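Colleague: what follows is a predicted structure for the sequence shown.
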Amino acid sequence: MANIIPTVTLNDGNTIPQLGFGVFQISPADSTEAVRRALDIGYRHIDTAQGYGNEAEVGQGVRTAGLAREEVYLTSKLNNNAHRPADARAAFQASLDALRTDYLDLFLIHWPVPTRYDGDFVSTWKVLEEFKADGRARSIGVSNFQVPHLERLAAETEVVPAVNQIEAHPYLSNDEVRAYGAKNGIVTEAWSPIAQGAVLDDPTITDIAAQLGRTPAQVVLRWHIQRGDVVFPKSVTPTRMAENFQIFDFALDEATMERITRLDRGEDGRTGPHPDTFG
């Protein structure tokens, strides 16, 4: 069943499953079973982070599912307290050890943390370039980077991020950052794809869902897929996990896509911290 998930080709030639399973705010105690169940349903992309505190349990979930390592796309992210080069190297190895793998498919700088380390995420990025060069990270990218952050990387480093994982959903389309990514070959990954559930009661979304005989979550996730976003909803509820996977047997027409896009509230729609000040 996993082969129904479309893939997106990254700027380094690697591919990434467009739908994944996120484990943010899933407790370590629940993460192993959640990952195993997600893989049983058909997910093949698992998104975790050092800051989530559940890398070891995610790795156990992959092993419990009985899949070969190369069948599962694994992403993790650098913790905000490990941006200095020596700290980043140690933290990356700790992720490999916790997940019990010798490589990651994708490794990200989790936040630019511009108020720390004199804002020197550039030196951190150069360390990630080392991980890519030695093969321990097949692809490298960033998360929560704004256009000025990306422009600085472009001016001062050699490797263009493969992805930028940002908050994006119908209430925060984040189109300026997405447009920069599209122009420069950086794939957008959307975190909080349903605005922490806020959009699921929106009258536009519920109306579209009723017309299509789908759930509001399915409608919003399908909107992301058709925009080209990589998306990874999270849930520990088996029925919801399966529901979120069932978005490839219908499509939204252009008018419906536009109805959802018009829900954008700009910065007023943001549910998480702003990358310019967080950290």
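Modeller: Yep, that arrived. All values derive from a computational prediction rather than experimental measurement. Numbers count the residues shown, from 1 in each chain.
Colleague: only C-alpha atoms from now on, for both contacts and neighbour counts.
Modeller: Will do.
Colleague: show me where the stretch 151-279 of the chain has its strands.
Modeller: 163-167, 187-191, 230-231 (DSSP state E, counting those that start in this stretch).
Colleague: dump the ones you listed to TSV, plus distance to Arg270 and mean neighbour count.
Modeller: Output for these, formatted as TSV (distance: least, Cα to Cα, whole Å; neighbours: other Cα atoms under 10 Å):
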stretch	distance to Arg270	mean neighbour count
strand 163-167	8	24
strand 187-191	11	25
strand 230-231	17	26
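Colleague: and those: which comes nearest Val23?
Modeller: Comparing the strands of the stretch 151-279 of the chain against Val23 with Cα to Cα, the closest turns out to be strand 187-191 (11.1 Å).
Colleague: next, the angle strand 163-167 makes with the closest one.
Modeller: Strand 187-191 and strand 163-167 meet at an angle of 30 degrees, taking axes from the mean of the first three to the mean of the last three Cα atoms, to 10 degrees as the criterion.
Colleague: what helices and strands are in contact with strand 187-191?
Modeller: Applying 3 or more Cα pairs under 8 Å, 6 or more residues apart in numbering; DSSP states H and E, we find strand 187-191 packed against strand 163-167, helix 175-184, strand 230-231.
Colleague: hold the first one in mind and look at this next one:
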Amino acid sequence: MKNQYDIPQMGFGTFARKGGDGIEAMLVALETGYRHLDTAQDYGTETEVGQAVQRSGLNRDDVFITTKIATGNLGAGALISSLRQSLDNLQVDQLDLTLIHWPSPNNAVPLAVYIEQLAEAHELGLTRLIGVSNFTIAMLEEAQAILGDLKIANNQFELNPLLQNKKLANYCIKMGISVTCYLPIARGILGGVPEIAQIAARHGATPEQVALAFEFAKGYIAIPTSSRADRIRSNYLATKLVLSAAEIATIETVDRGQRVIDPAWGPDWD
């Protein structure tokens, strides 16, 4: 399952997947069928991602790799060199997608400074697609105005049945910006939501599979992670789960606006 930018909808998040155990988890994901690995400069897992792809035996073109620029690398002249380091860590010549991980905290670096560098990275061929993460509608509009004809391909933000972020997600879809959901299975607490538990039972599925299937039905990309092989494989089965329109409507009613990642210096959310 891919979207208009050929980004596989089912991705594997690599936060905390460090060292040998992290590489093994990524290898399980790739063996299972995941073809999208999501990393970030701040995760410290780019080297593991590179090694996992190398060890998997898959061709580079078969694995979609996303990284995210750390807030410490947004200043003038910093982004390009940091991205070149990411490419070295990953042992690749080009990223598939490069995101700004967070808007500069408290706007310490003006948005134009790092968006222009992101465009330069694209022009240099360091990344095939560009995008952002944790950007509000106002920030997306400002960034796109700076970029002109170069499209923002993706906005990655917290989204799951308990935080559906409908205003932002709907805006992105309307503007042709793909949506990637982080914390897409809400850290495993969805079994405590009766509506989701009932849908899961009806399908002989897990609550996590139901959440992912809901996100895929909306056209979103999701990047669950786990260190456990059984959960990595179980989550992947969501790609085969088809929910009815009534079930999707039911899940839409459980939105609690329940945000988990909310730093004091973060943006004013939509």
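Modeller: Perfect, thanks for sending it. Keep in mind that what you see is a predicted model, and the values were worked out from it rather than measured.
Colleague: tm score of chain vs chain?
Modeller: Here the TM-score for the pair of chains, by TM-score structural alignment, normalised by the length of the second structure, is 0.94; 266 aligned residues with a Cα RMSD of 1.5 Å.
Colleague: for the strands of the stretch 151-279 of the first structure, give me TSV that also has distance to Thr206 of the first structure.
Modeller: Shown next, in TSV, are those (distance: least, Cα to Cα, whole Å):
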stretch	distance to Thr206 of the first structure
strand 163-167	22
strand 187-191	21
strand 230-231	20
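Colleague: closest one to Ala137 of the first structure among those strands?
Modeller: Comparing the strands of the stretch 151-279 of the first structure by Cα to Cα, strand 163-167 comes nearest, at 13.3 Å.
Colleague: quick one: map Ser123 of the first structure onto the second structure.
Modeller: Alignment note (TM-score structural alignment): Ser123 of the first structure maps to Val113 of the second structure.
Colleague: distance of its match relative to Gly72 of the second structure?
Modeller: Noted for Val113 of the second structure: a distance of 13 Å to Gly72 of the second structure, by Cα to Cα, to the nearest Å.
Colleague: tell me how many other residues surround Arg228 of the second structure.
Modeller: Residues near Arg228 of the second structure, counting by other Cα atoms under 10 Å, number 13.
Colleague: surely it and Ala25 touch.
Modeller: Yes. Assessed by Cα atoms under 8 Å, Arg228 of the second structure is found in contact with Ala25 at 7.0 Å.
Colleague: what residues are shared contacts of these two?
Modeller: Common contacts of Arg228 of the second structure and Ala25 (Cα atoms under 8 Å, 6 or more residues apart in numbering): none found.
Colleague: mind listing the helices for the stretch 101-250 of the second structure?
Modeller: For the stretch 101-250 of the second structure, the helices defined by DSSP state H, counting those that start in this stretch cover 111-123, 137-147, 166-174, 194-203, 207-217, 229-236, 245-252.
Colleague: tabulate those helices in a markdown table, adding columns for distance to Leu99 of the second structure and mean neighbour count.
Modeller: Formatted as a markdown table, the helices of the stretch 101-250 of the second structure follow (distance: least, Cα to Cα, whole Å; neighbours: other Cα under 10 Å):
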| stretch | distance to Leu99 of the second structure | mean neighbour count |
| --- | --- | --- |
| helix 111-123 | 8 | 19 |
| helix 137-147 | 12 | 16 |
| helix 166-174 | 15 | 16 |
| helix 194-203 | 31 | 16 |
| helix 207-217 | 20 | 25 |
| helix 229-236 | 24 | 18 |
| helix 245-252 | 28 | 14 |
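Colleague: who's in contact with Ser76 of the first structure?
Modeller: Asp47, Thr48, Ala49, Gln50, Ser95, Leu104, Leu106, Phe107, Leu108.
Colleague: that older thread, between the helices and strands packed on strand 187-191 of the first structure, which gets nearest to Gly272 of the first structure?
Modeller: When those are compared by Cα to Cα, strand 163-167 sits nearest Gly272 of the first structure, at 7.5 Å.
Colleague: distance from the chain centre to that closest one, please.
Modeller: 6 Å (Cα atoms, centre = their mean, to the nearest Å).
Colleague: what stretch of the second structure does it fall on?
Modeller: The aligned range for strand 163-167 of the first structure is 154-158, by TM-score structural alignment.
Colleague: and the gap between Thr7 of the first structure and Gln60 of the first structure?
Modeller: To Gln60 of the first structure, Thr7 of the first structure is 25 Å away according to Cα to Cα.
Colleague: can you pull up the most central residue in the first structure?
Modeller: By Cα atoms, centre = their mean, the first structure has its centre lying nearest to Glu189, at 4.6 Å.
Colleague: trace that one over to the second structure, please.
Modeller: Using TM-score structural alignment, Glu189 of the first structure pairs with Thr180 in the second structure.
Colleague: same check, this time on Ala217 of the first structure
Modeller: Using TM-score structural alignment, Ala217 of the first structure sits opposite Glu208 in the second structure.
Colleague: what of Glu70 of the first structure?
Modeller: Counting by TM-score structural alignment, the partner of Glu70 of the first structure is Asp61.
Colleague: let's verify that match: helix, strand, or coil?
Modeller: What DSSP: H, G, I helix; E, B strand; the rest coil gives for Asp61 of the second structure is helix.
Colleague: circling back: correct me, but the match of Ser123 of the first structure touches Gly77?
Modeller: No. Using Cα under 8 Å, Val113 of the second structure is not in contact with Gly77; the gap is 9.0 Å.
Colleague: between the helices and strands packed on strand 187-191 of the first structure, which gets nearest to Pro275 of the first structure?
Modeller: Smallest distance to Pro275 of the first structure across these (Cα to Cα): 9.3 Å, for strand 163-167.
Colleague: related to what we said a few turns ago, can you list the helices of the stretch 101-250 of the second structure in TSV and add distance to Ile130 of the second structure?
Modeller: TSV is the format used below for those (distance: least, Cα to Cα, whole Å):
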stretch	distance to Ile130 of the second structure
helix 111-123	7
helix 137-147	10
helix 166-174	14
helix 194-203	34
helix 207-217	21
helix 229-236	26
helix 245-252	30
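Colleague: which one of those lies nearest to Tyr34 of the second structure?
Modeller: For the helices of the stretch 101-250 of the second structure, distance to Tyr34 of the second structure was read as Cα to Cα. The smallest value, 7.4 Å, belongs to helix 229-236.
Colleague: which strands and helices sit next to that closest one?
Modeller: Packed next to helix 229-236 of the second structure, using 3+ Cα pairs under 8 Å, 6+ apart, are helix 19-32, helix 207-217.
Colleague: picking up where we left off before, strands - which of the contacts of Ser76 of the first structure land there?
Modeller: The strands, defined by DSSP state E, take in Asp47, Leu104, Leu106, Phe107, Leu108 from the contacts of Ser76 of the first structure.
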